[in-house]
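Asker: model this:
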Amino acid sequence: MQKASVKFFTCLFEFSLLLWLLVFLFPSHSFAKDTVHEKSANPVWLGWKTVGHSTLKWGFWDIYDAHLRTPSGTYYQASDHTVSDMALLIDYRRTISKKRLLSATNEQWLHLGISREDRMRWIQELGRIWKGVKKGDRLVFVLTETGGRFYFGNDFLGKTDDLQMARSFIDIWLSENTAYPGLRRELLGQ
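Answerer: As a prediction, the model looks like this:
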């Protein structure tokens, strides 16, 4: 009976070791991609090339500097909204509360014609992810083929797997219907 127990635990140990080797030595593509996009000490977007940059001004005040990055440094607009793998980096020049950030995002989605139902659901989701910003803080949004990832500096804040929300968020800056067409042109390097 004792030999059978020892044999069982030896097989269990060997199976666990094999499973560990498979997971850590041969990770799946999606596992590796999520690790790079979310929790890596050096997020992949840090090495992407800048497409364009701009400053949002309100009256006499500079609100933030924005930079658009893609792996190639080029933005290709697709009519079917298949564009992904881009990062929007926002360097804040003013302190803005979380409540004000959410309110401004809601206003921009309203301007883009997003339904009240979607806006409220998405604002609630962003409320669980975001925090307020201070002068000098950087908020980063990375659009992927599966949704969006938010970073505070290089630290992962949270994600959305709602691709429509992620695309609508980047549309605040990149849609042809944006409230800031000059900022959009500069972000796109035009």
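
Asker: switch to C-alpha atoms for all contacts and neighbour counts from now on
Answerer: OK.

Asker: what comes up buried for the biggest helix by length in the chain?
Answerer: For the chain, the helix with the greatest residue count under DSSP state H is helix 2-25. For helix 2-25, the neighbour count (16 or more other Cα atoms under 10 Å) marks no residue as buried.

Asker: element containing the closest residue in space to Arg149 that isn't next to it in sequence?
Answerer: Distance criterion Cα to Cα, 6 or more residues apart in numbering; nearest residue to Arg149, sequence neighbours excluded, is Lys159 at 4.3 Å. Take DSSP states H and E as the rule and Lys159 turns out to sit in strand 155-160.

Asker: again with His53
Answerer: strand 49-58.

Asker: show me what that strand is packed up against.
Answerer: strand 61-70, helix 181-187 (3 or more Cα pairs under 8 Å, 6 or more residues apart in numbering; DSSP states H and E).

Asker: buried ones in the shortest one, by neighbour count?
Answerer: It stands for helix 181-187. For helix 181-187, using 16+ other Cα under 10 Å, the buried residues are 183-187.

Asker: same thing with the first one?
Answerer: Of the residues in strand 61-70, those buried under the neighbour-count criterion (16+ other Cα under 10 Å) are 63-70.

Asker: residues in contact with the nearest residue to Leu183 once chain neighbours are set aside?
Answerer: In space, and not counting its chain neighbours, Leu183 is closest to Ser54: 5.7 Å by Cα to Cα, 6+ apart. Residues near Ser54 by Cα atoms under 8 Å, 6 or more residues apart in numbering: 65-67, 183, 186-187.

Asker: again, only using 6 Å
Answerer: Ser54 is in contact with 65-66, 183, 186-187, counting by Cα atoms under 6 Å, 6 or more residues apart in numbering.

Asker: which pair in these spans the largest distance?
Answerer: With Cα to Cα as the measure, no two of these lie farther apart than Asp65 and Glu186, at 11.2 Å.

Asker: now Gly136. Nearest residue, chain neighbours left out?
Answerer: Tyr92 (5.4 Å).

Asker: how far away is that neighbour from Asn154?
Answerer: Distance of Tyr92 to Asn154, given as Cα to Cα, to the nearest Å: 15 Å.

Asker: one more, so I can put them side by side:
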Amino acid sequence: MADPVSELKKVGEAKLKVLFWDVYNSTLYSQTGEYQAEAFPQALKINYLRDIDAEDLIEKTKEEWKKLGIEQDTFSQWITMLTEIFPNIKKGDTLLLNVTENQQSEFFFNGKTIGTITDQTFGKSFLRIWLDENCSYPKVRNQLIGLNK
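Answerer: The predicted model follows:
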């Protein structure tokens, strides 16, 4: 499979630091290099700077969706799918979500496909964790969507 971001342009990039720890570097891509919430394809690439268990990724995803007001009835089936997809992360690993033009969500781990979610509402909801105006890390969001260029 070709690199999913090779046809896309970088919108922005950001580093997440929590307290004293560097957690990850992230980069958002779109077709035009500009952020438009409803315009796909979009890709979010995360390069981890520390080890994180898959179980912790799942829990943080649930926590963020609840904070954004996404109903548990909506995301419970997604969590089941993510449990099958998400690997344990080691420092230096890369996880990439590519939301295609038809809003299929493809996950890549260190450049290899690890799973696809065909629910067209999933990709946008997953990206909201980083890109929603009410996300947990607004400075990271602003850098990702290109507001701090």
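
Asker: show me the strands in structure 2, by range?
Answerer: For structure 2, applying DSSP state E gives strands covering 9-18, 21-30, 42-48, 94-99, 105-109, 112-117.

Asker: closest to Thr83 of structure 2 out of those strands?
Answerer: Thr83 of structure 2 lies closest to strand 112-117 among the strands of structure 2, at 10.7 Å (Cα to Cα).

Asker: one step back: who's in contact with the residue nearest to Arg149 of structure 1?
Answerer: Lys159 of structure 1 neighbours (Cα under 6 Å, 6+ apart): 148-150.

Asker: now these in TSV, with neighbour count and distance to Trp45 of structure 1?
Answerer: Converted to TSV, the contacts of Lys159 of structure 1 look like this (neighbours: other Cα atoms under 10 Å; distance: Cα to Cα, whole Å):
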residue	neighbour count	distance to Trp45 of structure 1
Gly148	26	13
Arg149	22	11
Phe150	24	12
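
Asker: out of the residues you listed, which is nearest to Arg167 of structure 1?
Answerer: Of all the contacts of Lys159 of structure 1, Arg167 of structure 1 sits closest to Gly148, with 8.1 Å by Cα to Cα.

Asker: what does that closest one align to in structure 2?
Answerer: Superposed on structure 2 with TM-score structural alignment, Gly148 of structure 1 falls opposite Ser105.

Asker: how near is whichever residue in structure 2 pairs up with Val83 of structure 1 to Gly69 of structure 2?
Answerer: Superposed on structure 2 with TM-score structural alignment, Val83 of structure 1 falls opposite Ala39. Ala39 of structure 2 sits 22 Å away from Gly69 of structure 2, going by Cα to Cα.

Asker: looking at those two, which is more packed in?
Answerer: With other Cα atoms under 10 Å as the criterion, Ala39 of structure 2 and Gly69 differ in neighbour count, and Ala39 comes out ahead with 16 against 9.

Asker: could you measure from that one over to Thr100 of structure 2?
Answerer: Ala39 of structure 2 is 10 Å from Thr100 of structure 2, by Cα to Cα.

Asker: Tyr92 and Asn154 of structure 1: who's more crowded?
Answerer: Using other Cα under 10 Å, the more surrounded residue of Tyr92 of structure 1 and Asn154 is Tyr92, with 21 against 18.

Asker: return the residues in contact with whatever residue of structure 2 lines up with Trp58 of structure 1.
Answerer: In structure 2, Trp58 of structure 1 lines up with Val18, judged by TM-score structural alignment. Residues counted as contacts of Val18 of structure 2 (Cα under 6 Å, 6+ apart): none.

Asker: cool, and Asp34 of structure 1?
Answerer: When contacts are counted by Cα under 6 Å, 6+ apart, Asp34 of structure 1 touches no other residue.

Asker: quick check: the gap between Glu145 of structure 1 and Trp58 of structure 1.
Answerer: Applying Cα to Cα to Glu145 of structure 1 and Trp58 of structure 1 gives a distance of 33 Å.

Asker: should've said Gly132 of structure 1
Answerer: The spacing between Gly132 of structure 1 and Trp58 of structure 1, counted by Cα to Cα, is 19 Å.

Asker: look up how far Asp73 of structure 2 lies from the spatially closest residue to Thr113 of structure 2 that is not a sequence neighbour.
Answerer: Spatial nearest neighbour of Thr113 of structure 2, excluding adjacent residues (Cα to Cα, 6+ apart): Phe107 at 5.9 Å. Here Phe107 of structure 2 is placed at a distance of 23 Å from Asp73 of structure 2 (Cα to Cα).

Asker: one step back: turn the buried residues of helix 181-187 of structure 1 into CSV, including distance to Val36 of structure 1.
Answerer: Putting these into CSV (distance: Cα to Cα, whole Å) gives the following:
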residue, distance to Val36 of structure 1
Leu183, 29
Arg184, 28
Arg185, 29
Glu186, 28
Leu187, 25
